[in-house]
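# Return a 3D structure for these sequence lines:
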Amino acid sequence: MSSLLSPARLRPRDIVRVGAVGLRTRPTRALLSALGIAIGIAAMIAVVGISASSRADLDRQLSALGTNLLTVTPGQSIFGEDASLPLAAESMIERIGPVRSTSAIGSVGGASVYRSDRIPPAQTNGLSAFAARLDLPETVSATFRSGVWLNEATARYPAVVLGDAAARRLGITRAGPEVEILVGGERFVVVGILAPVALAEELDDAAIMGWPVATDLFGFDGHPTTVYTRSDESQVEAVRAVLGPTANPQAPNEVDVSRPSDALTAQRAAGAAFTGLLLGLGAVALLVGGVGVANTMVISVLERRGEIGLRRSLGATRGQIRTQFLAESLLLSALGGIGGVLLGIVVTTGYAYYQHWPTTVPGWATAGGLAATIVIGGIAGLYPAIRAARLSPTEALAAP
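Modelled structure (predicted):
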């Protein structure tokens, strides 16, 4: 007899069906509430996805350029004066076993760069003049926007290769025998224009000439100001440790050894901090969406007192009423979460396509976004569900 009077248990399918009743009867309100959740999740997914896509593109570039490039530059003496690298620094570095290639540039002092002699001397545009070895492009993975690199012949004559930024500032779009500039008052033919060099940015703002012509025309002393080395990938740190003493055995403390990829690591750290800030904004948007869900569920309880009273009169328990409204809140949040994940992926894909990046959306971000919606839905729907369950049948049916 007691088994006949006990209330029927709701199966999971029945819970979903009953919980969806409120969403079907009030679609506009449900859509707007789910939209709040969707915006927060989409913001989080897009921020993580765009950041991951940017890093994937950076990794792709580094993989193509190589992370084994080390640079050696002169530092300062113990008295704070500018030091210089020995003339034999390159040849000594080449003797290091794991070093595969070496090249260098030297600053040509007093060789200001102008488009023509009509330009006022004060308007230098901050361009530098460098003497360079012939194997420089291979060592730093430089490519060309126009023209060619220096060779054995042009390195001895007034011929110059411009960096990408230098060419733009001088108003030069292509290289050719008819294109000339002034370097230190001497006319030089522009034989090439470099594309941006990711791992040697100092070349972008420079006019680059051959080592011999820099010595003949400007009295270049031959001391390199930057030596670039390529080493075995597995031996990069070991090579880095001995570069200073090898380049200048007499004063190894006056040598700075840097690694361009370290700067890129710092850039990543800054990007991670920016990502954290945007994730915080996404979390705020998600919280606002959760408040919207809670508000919707509280109003739903107030408007559906008659339904609650009728169900209680027909034998529904407090637990079943509580389960119904909690399921409705979870369904509402889940719809917003799924929509937000899809929207975030679309935004990430679109932006990555525009930037020519590989599209990357970490799986943890998608899973975390959906888990966050479930948590938000559960918290937002808990109070309205408990409030609905506490209504007695007579109180609910008597409500206007």
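
# from here on, contacts and neighbour counts on C-alpha atoms
Fine.

# And the helices in the stretch 1-150 of the chain?
With DSSP state H, counting those that start in this stretch as the criterion, the stretch 1-150 of the chain has helices at 2-5, 12-19, 21-25, 27-65, 89-94, 136-140.

# mind checking how far the longest one is from the chain centre?
Relative to its chain's centre, helix 27-65 lies at 12 Å (CA atoms, centre = their mean, to the nearest Å).

# and what of the fifth one?
Averaging C-alpha coordinates over helix 89-94 and over its chain gives two centres that are 36 Å apart (CA atoms, centre = their mean).

# Please enumerate residues in contact with it?
V99, R100, S101, T102, S103, A104, P224, V227, L243, T246, A247, N248 (CA atoms under 8 Å, 6 or more residues apart in numbering).

# so who does the closest residue in space to D57 that isn't next to it in sequence touch?
The spatial neighbour of D57 that comes closest, neighbours along the chain excluded (CA to CA, 6 or more residues apart in numbering), is W357 at 5.5 Å. By CA under 8 Å, 6+ apart, W357 lies in contact with S53, S54, A56, D57.

# What helices and strands are in contact with the helix or strand hosting L343?
Assigned by DSSP states H and E, L343 belongs to helix 318-355. Under the contact criterion of 3 or more CA pairs under 8 Å, 6 or more residues apart in numbering; DSSP states H and E, helix 318-355 touches helix 12-19, helix 21-25, helix 27-65, helix 260-303, helix 363-390.

# One more, please, to line up against the first structure:
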Amino acid sequence: MTRTETVLTPARLRPRDVVRVGGAGLRARPLRVFLSALGIAIGIAAMLGVVGISASSQENLNRQLAALGTNLLTVSPGKTLFGESSHLPAEAEGMIGQIAPVTAVTATGTTQAHVYRNDHVPEAETGSVSVTAARLDLIHDVGATLTAGTWLNEATHAFPATVLGAKAADRLGVVQAGPDQRVWLGGQWFTVVGVLAPAPLAPELDTAALVGWPVAQERLGFDGYPTTIYARAQEEHVVEVRGVLGATANPENPNEVEVSRPSDVLAAKQATDATLNALLLGLGGVALLVGGVGVANTMVISVLERRAEIGLRRSLGATRGQIRVQFLAESLLLSAIGGVGGVLLGIGVTAAYASLQAWPAIVPVWAMAGGVLATLVIGGVAGFYPAVRAARMSPTEALAAP
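Have a look, this model is predicted:
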């Protein structure tokens, strides 16, 4: 008679069984799990917020440039060989207009006049507001807009009327425009007919009181030389036009002419923000590392507290691999909870900040996916040692533990 021996094979844990067992371990310690997940969430939210706010700012800049145009070039006088201030010829504006790809040309000229809120303000308190002669097509060519009143026109540019830049109006205490709004300009009263909104491509206009070219020459002693010339060129020929503007504006002394592209300044400002973003990303990385340490600490303590459970499961037939998978699954679930929470928090922070700044809220998909993936990697690394330690416990050692 032959005796048949049956060898029992441990049941395999299916993926849903792994998730269920790992989730049960987390539910047993909700407060500890919450605090550990919070550390992960703060790190992910910090990094996602930096990326989202940066992307939103970039998108806002792109929309601004699309609306204002990147084909604006400015021409201004530089210095002579002896370091003295130069000036553009009176004919410079017309000569630039003869360049074929140039579609629009306008100019401003700085006067020596000063402007005050009224005639009782001391002469020294100018508020750093300049008085600038302006062409009628200036507002259109530089992409500026008005917040109040109207721009200079054929009926007002030869009379004592002024349009204030955004900062100039604020410094002079002028919030509205109209016949009853006057400022003391060049020793006489000028009526404020308009107030400009901030001009991103021509920030020098923000601190200026703009008057008509004829009235500046007749009443303010303006010499008629343009101080800044603004030229719009066809997009595909901007580089070529930029290269010939100096020689065109001042053929005799092209080296005394400065040519710039205002949109480049805005782009450079955006680039400087990258330094701050890198710093904030670093802080977010530190927070994420701290969260990972919290996960590791939670899992180590969990192994120590649950030695009896581990011994019982081993006694009932659980393999070392199953114990290892169980604790690794707990670590990954804990990190995933923190990662998803951090992504949601980061989206909320980005949306709130973008709303306050009137920006479009942009959160790149790669950043969200990367945030969750980063937490899973951290969870795997943080939970590896506790999982191995739990798997190495023998049933008798675990059950004998107090």
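
# returning to what we had before: just the buried residues from the contacts of helix 89-94 of structure 1, in PyMOL please.
The buried residues among the contacts of helix 89-94 of structure 1 can be selected in PyMOL (16 or more other CA atoms under 10 Å) with this line:
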select buried, resi 99+101+102+103+104+224+227+243+246+247+248
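
# Next, format the contacts of helix 89-94 of structure 1 as JSON lines and append distance to V213 of structure 1.
Below are the contacts of helix 89-94 of structure 1 laid out as JSON lines (distance: CA to CA, whole Å):
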{"residue": "V99", "distance to V213 of structure 1": "28"}
{"residue": "R100", "distance to V213 of structure 1": "27"}
{"residue": "S101", "distance to V213 of structure 1": "23"}
{"residue": "T102", "distance to V213 of structure 1": "21"}
{"residue": "S103", "distance to V213 of structure 1": "17"}
{"residue": "A104", "distance to V213 of structure 1": "15"}
{"residue": "P224", "distance to V213 of structure 1": "15"}
{"residue": "V227", "distance to V213 of structure 1": "19"}
{"residue": "L243", "distance to V213 of structure 1": "29"}
{"residue": "T246", "distance to V213 of structure 1": "28"}
{"residue": "A247", "distance to V213 of structure 1": "25"}
{"residue": "N248", "distance to V213 of structure 1": "26"}
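
# if you look at the contacts of helix 89-94 of structure 1, which of them are in strands?
The strands, defined by DSSP state E, take in V99, R100, S101, T102, S103, A104, V227 from the contacts of helix 89-94 of structure 1.

# out of those residues, who's nearest I39 of structure 1?
V227 (50.8 Å; CA to CA).

# And the closest one, what's its match in structure 2?
Alignment note (TM-score structural alignment): V227 of structure 1 maps to I229 of structure 2.

# doesn't V105 make contact with its match?
Yes. Because the distance of 7.1 Å satisfies CA atoms under 8 Å, I229 of structure 2 is recorded as touching V105.

# ok, back up a step: show me what contacts the residue lying closest to the match of V227 of structure 1 once chain neighbours are set aside?
Nearest residue to I229 of structure 2, sequence neighbours excluded (CA to CA, 6+ apart): A107, at 4.3 Å. A107 of structure 2 is in contact with E93, A134, R135, L138, P226, T227, T228, I229, Y230, counting by CA under 8 Å, 6+ apart.

# ok, the fifth one to T132 of structure 2 distance?
Spatial separation of P226 of structure 2 from T132 of structure 2 under the definition CA to CA, to the nearest Å is 10 Å.

# so what sits against both of these two?
Residues touching both P226 of structure 2 and T132 by CA under 8 Å, 6+ apart: T108, G109, T110.

# mind listing what the last one touches?
It stands for T110 of structure 2. Neighbour list for T110 of structure 2: S130, V131, T132, A133, F222, P226, T227 [criterion: CA under 8 Å, 6+ apart].

# Which two among the residues you listed are spaced furthest apart?
Greatest spatial distance among those (CA to CA): S130 and P226, at 14.6 Å.

# which of the contacts of A107 of structure 2 line up with contacts in structure 1?
Shared with structure 1 under both residues aligned by TM-score structural alignment, their matches' CA atoms under 8 Å, the contacts from the contacts of A107 of structure 2 are E93, A134, R135, L138, P226, T227, T228, I229, Y230.

# Nearest to A209 of structure 2 among those residues?
Distance to A209 of structure 2 across the kept ones among the contacts of A107 of structure 2 (CA to CA) is lowest for A134, with 9.6 Å.

# okay but that closest one is in contact with A209, surely?
No. Using CA under 8 Å as the test, A134 of structure 2 is too far from A209 to be in contact (9.6 Å).

# ok, the aligned residue in structure 2 for A251 of structure 1 - how many residues close by?
Structural alignment (TM-score structural alignment) places A251 of structure 1 against N253 in structure 2. The tally of other residues near N253 of structure 2 (other CA atoms under 10 Å) stands at 14.

# Could you report the distance from the aligned residue in structure 1 for T275 of structure 2 to S84 of structure 1?
Using TM-score structural alignment, the partner of T275 of structure 2 in structure 1 is A273. Going from A273 of structure 1 to S84 of structure 1 by CA to CA gives 37 Å.
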